[in-house]
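Novice: I would like to see how this sequence folds:
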Amino acid sequence: MKLVNGLSYRQWQKRNTLAFKALSKETQKNLRAKGYYNFGWDRVKKSWTLLSEYKIVSLTDYKVKKGDLEGAIALVELESENANKLASKTVENIQQTRQKLDELLNSALDKYSKV
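Specialist: Model (predicted):
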């Protein structure tokens, strides 16, 4: 399954839909006029960009206000899981970079050290 920014296509759509429904009817109309259309990867991503231009309550807050505590907890768990994956990848990249730098340093020391 293809993920973009840690979310699948369906998760992006759901996030857009929830954020869109939380807006006033007038704001929704304005967004549609600007190109909001929650179908197709490119349009779903563009729609999130359009939604992001407005002050959006976090989806977790929105779900809590609607009384959907189970949904709010699921979102927090998903965000936490994605943050952990990103942190692990970052640590791995840092370790690989450190290893390469150590190899370059040792190579330079071997080549230019005074004997």
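Novice: C-alpha from now on. contacts and neighbour counts both.
Specialist: Fine.
Novice: looking at this structure, which helix is longest?
Specialist: helix 69-112 (DSSP state H).
Novice: chain center to that helix, what's the gap?
Specialist: Mean-position distance between helix 69-112 and its chain equals 16 Å (CA atoms, centre = their mean, to the nearest Å).
Novice: so which elements touch it?
Specialist: Counting contacts by 3 or more CA pairs under 8 Å, 6 or more residues apart in numbering; DSSP states H and E, helix 69-112 is packed against helix 59-65.
Novice: here is the second sequence; please produce its structure so I can put it next to the first one:
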Amino acid sequence: MKLVDGLSYRDWQKRNTEAFSKLDCSQGKKLRSKGYRNIGWDNVQKSWSLLQSSFQELSLFEHKLRKGDLTGAINHSILEAEQAQEIASEALESITENYNNVKEIADQALAKYQLL
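Specialist: Coordinates of the predicted model:
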């Protein structure tokens, strides 16, 4: 039996079918128009990449909104904002530390050599 990425043909089909069934009707039609077809090795593999790109287009925030979970969507947005703020703070600390290191090296070089 031929395996691709550790999955048999039937496993690929099953995975595609499960993922496809989670899409709403309009997304399914859109995917079919792009070439989704779950029969034949080449089609099954192409369909998996189409499914992956389809799921990447839909953010968790959008998913929660579509499901009517406004509280979940707001909480997710707040969490993302807090994470972004934390990353920005860490980046600022790193930049400040690098600046201080470069300034110290420059001051040492200026102290060692006379200005012309």
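Novice: now the longest helix of the first structure on the second structure. Mean distance?
Specialist: Once the two models are superposed, helix 69-112 of the first structure sits on average 0.6 Å from its counterpart in the second structure (mean CA distance after the TM-score superposition for the first structure).
Novice: mind listing what's buried in stretch 87-99 of the second structure?
Specialist: Residues of stretch 87-99 of the second structure include none that count as buried (16 or more other CA atoms under 10 Å).
Novice: next: stretch 66-77 of the first structure.
Specialist: Those would be 71, 72, 75, for stretch 66-77 of the first structure by 16+ other CA under 10 Å.
Novice: the first one contacts residue 63, doesn't it?
Specialist: Yes - with contacts counted by CA atoms under 8 Å, residue 71 of the first structure reaches residue 63, the gap being 6.5 Å.
Novice: any idea which residue sits dead centre in the second structure?
Specialist: What sits nearest the mean C-alpha location of the second structure, by CA atoms, centre = their mean, is residue 56, with 6.7 Å.
Novice: distance check, it against residue 50 of the second structure.
Specialist: 10 Å (CA to CA, to the nearest Å).
Novice: repeat for residue 66 of the second structure
Specialist: On the measure of CA to CA, residue 66 of the second structure and residue 50 of the second structure end up 21 Å apart.
Novice: who's more crowded, those two?
Specialist: More crowded of residue 66 of the second structure and residue 50, by other CA atoms under 10 Å: residue 50, with 18 against 11.
Novice: within the helices and strands, which one has the more buried one?
Specialist: Following DSSP states H and E, one finds residue 50 of the second structure within helix 41-57.
Novice: how far away from the center of its chain is that helix?
Specialist: 16 Å.
Novice: next, the buried residues of that helix.
Specialist: 44, 45, 47, 48, 50, 51, 54, 55.
Novice: which among those gets closest to residue 26 of the second structure?
Specialist: Relative to residue 26 of the second structure, the closest of those is residue 54; by CA to CA it sits at 11.8 Å.
Novice: tell me the contacts of the closest one?
Specialist: residue 31 (CA atoms under 8 Å, 6 or more residues apart in numbering).
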